[in-house]
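**Q** coords below, sequence missing:
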C-alpha cells in the first residue's frame, strides 16, 4: 500500500516566487535590525491577505511588513535570524516605544478626539 500525503501548496514557499519574496523580506528585516540595534518579531495571520510581521527594535522603534502567506513570513524571519515571539504581549509588547503621534491617533479613534491631519 502506498503512503499518501495531502500537500497544501499555498502553505510553503516552495516555488521560486515564494522563496524570492521571503529573501526580500529577510533583507528588509535585517536592514531594520541593523538600524535599530537588533530586532525581535511576531508573525500574525491576516487571513487571505497573508501575514503581518511586526518588528520591534532594541531601541523601541517598531514597524511591520506584510507577506503573501504565513509560511513566507516564517521563512523570512527565519532567514533574518531574529527572535520570534508567539504572541505580542508581556515583555515583548513593553519594548515598543510610542510617541505623540500614536497616542493622539489612539485617543482620536477611541475617545472621539481630534483626527490626525492627512
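**A** Yes, it's here. Quick caveat, the model's predicted, so the values are computed rather than measured.
**Q** contacts, neighbours, all on C-alpha from now
**A** Noted.
**Q** you'd agree residue 79 is up against residue 23?
**A** Yes - counting by Cα atoms under 8 Å, residue 79 does reach residue 23; the two are 7.2 Å apart.
**Q** Going along the chain, name the strands of this protein.
**A** Using DSSP state E, the strands of the chain run over 39-45, 51-57, 62-67, 83-85.
**Q** ok, back up a step: the more surrounded of residue 79 and residue 23?
**A** residue 23 (19 against 16; other Cα atoms under 10 Å).
**Q** Relative to residue 24, how far out is the residue nearest to the more buried one when sequence neighbours are not counted?
**A** Spatial nearest neighbour of residue 23, chain neighbours left out: residue 76 (6.2 Å); criterion: Cα to Cα, 6 or more residues apart in numbering. With distances taken as Cα to Cα, to the nearest Å, residue 76 is found 8 Å from residue 24.
**Q** next up, a second structure to put side by side with the first:
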C-alpha cells in the first residue's frame, strides 16, 4: 500500500476516477449548453495542473482544470468529447469570438 492509500484507506485510482467523473459532469453541462457536442484538447498547464480546452458545437469555448493529465484525459473521455492532439487548424477555426474577446485582446495589445 502507498502512503496515500494508508492515509485514507481509499486507493489512489478510485480517488482519481471520482475526480474525473466530477469534472466530466461539468464538461457534459458545457456540451449540453453549447450545441450537444464538443471538441477538446488536454494540455499541460504546469507541474500541478492540466487544462481541458473545449469548443462547443456552436463555437463557444470554455475550459476545465484537472489536477493531472491522466485525470483530465479521463474526464474528457467520460464526457464523450472528441479529443484532438493540438489546438490548431480545424479546431481553432471552429471557435467563435465575441466583441468582448476582440476588445480584450486589443486592450492587451495596447497596454490596457
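**A** On my side now, so go ahead. Since the model is a prediction, treat every value here as computed from it, not as a measurement.
**Q** Can you give me the TM-score here?
**A** Comparison of the two superposed chains (TM-score structural alignment, normalised by the length of the second structure) gives a TM-score of 0.84, and 102 aligned residues with a Cα RMSD of 1.7 Å.
**Q** hang on, the earlier thing: need the contact list for the residue nearest to residue 23 of the first structure.
**A** Counting by Cα atoms under 8 Å, 6 or more residues apart in numbering, residue 76 of the first structure touches 22, 23, 24, 25, 26.
**Q** The residue nearest to residue 87 of the first structure when sequence neighbours are not counted - how many residues pack around it?
**A** In this structure, residue 87 of the first structure finds its nearest non-sequential neighbour in residue 42, 6.6 Å apart by Cα to Cα, 6+ apart. By other Cα under 10 Å, the residues close to residue 42 of the first structure number 21.
**Q** Show me the residue sitting in the middle of the first structure in space.
**A** Note on the first structure: the residue nearest the mean C-alpha position is residue 53, at 0.7 Å, using Cα atoms, centre = their mean.
**Q** close enough to count as contact, that one and residue 69?
**A** No - contact criterion Cα under 8 Å: residue 53 of the first structure and residue 69 do not qualify, at 10.8 Å.
**Q** Next, format the strands of the first structure as JSON lines and append distance to residue 30 of the first structure.
**A** As requested, the strands of the first structure are exported to JSON lines (distance: least, Cα to Cα, whole Å):
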{"stretch": "strand 39-45", "distance to residue 30 of the first structure": "8"}
{"stretch": "strand 51-57", "distance to residue 30 of the first structure": "11"}
{"stretch": "strand 62-67", "distance to residue 30 of the first structure": "12"}
{"stretch": "strand 83-85", "distance to residue 30 of the first structure": "12"}
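**Q** Of all these, which one is nearest residue 13 of the first structure?
**A** Among those, strand 62-67 comes nearest to residue 13 of the first structure, with 10.9 Å by Cα to Cα.
**Q** still on that earlier bit, out of the contacts of residue 76 of the first structure, which is nearest to residue 33 of the first structure?
**A** The shortest approach to residue 33 of the first structure among the contacts of residue 76 of the first structure belongs to residue 26, at 10.3 Å (Cα to Cα).
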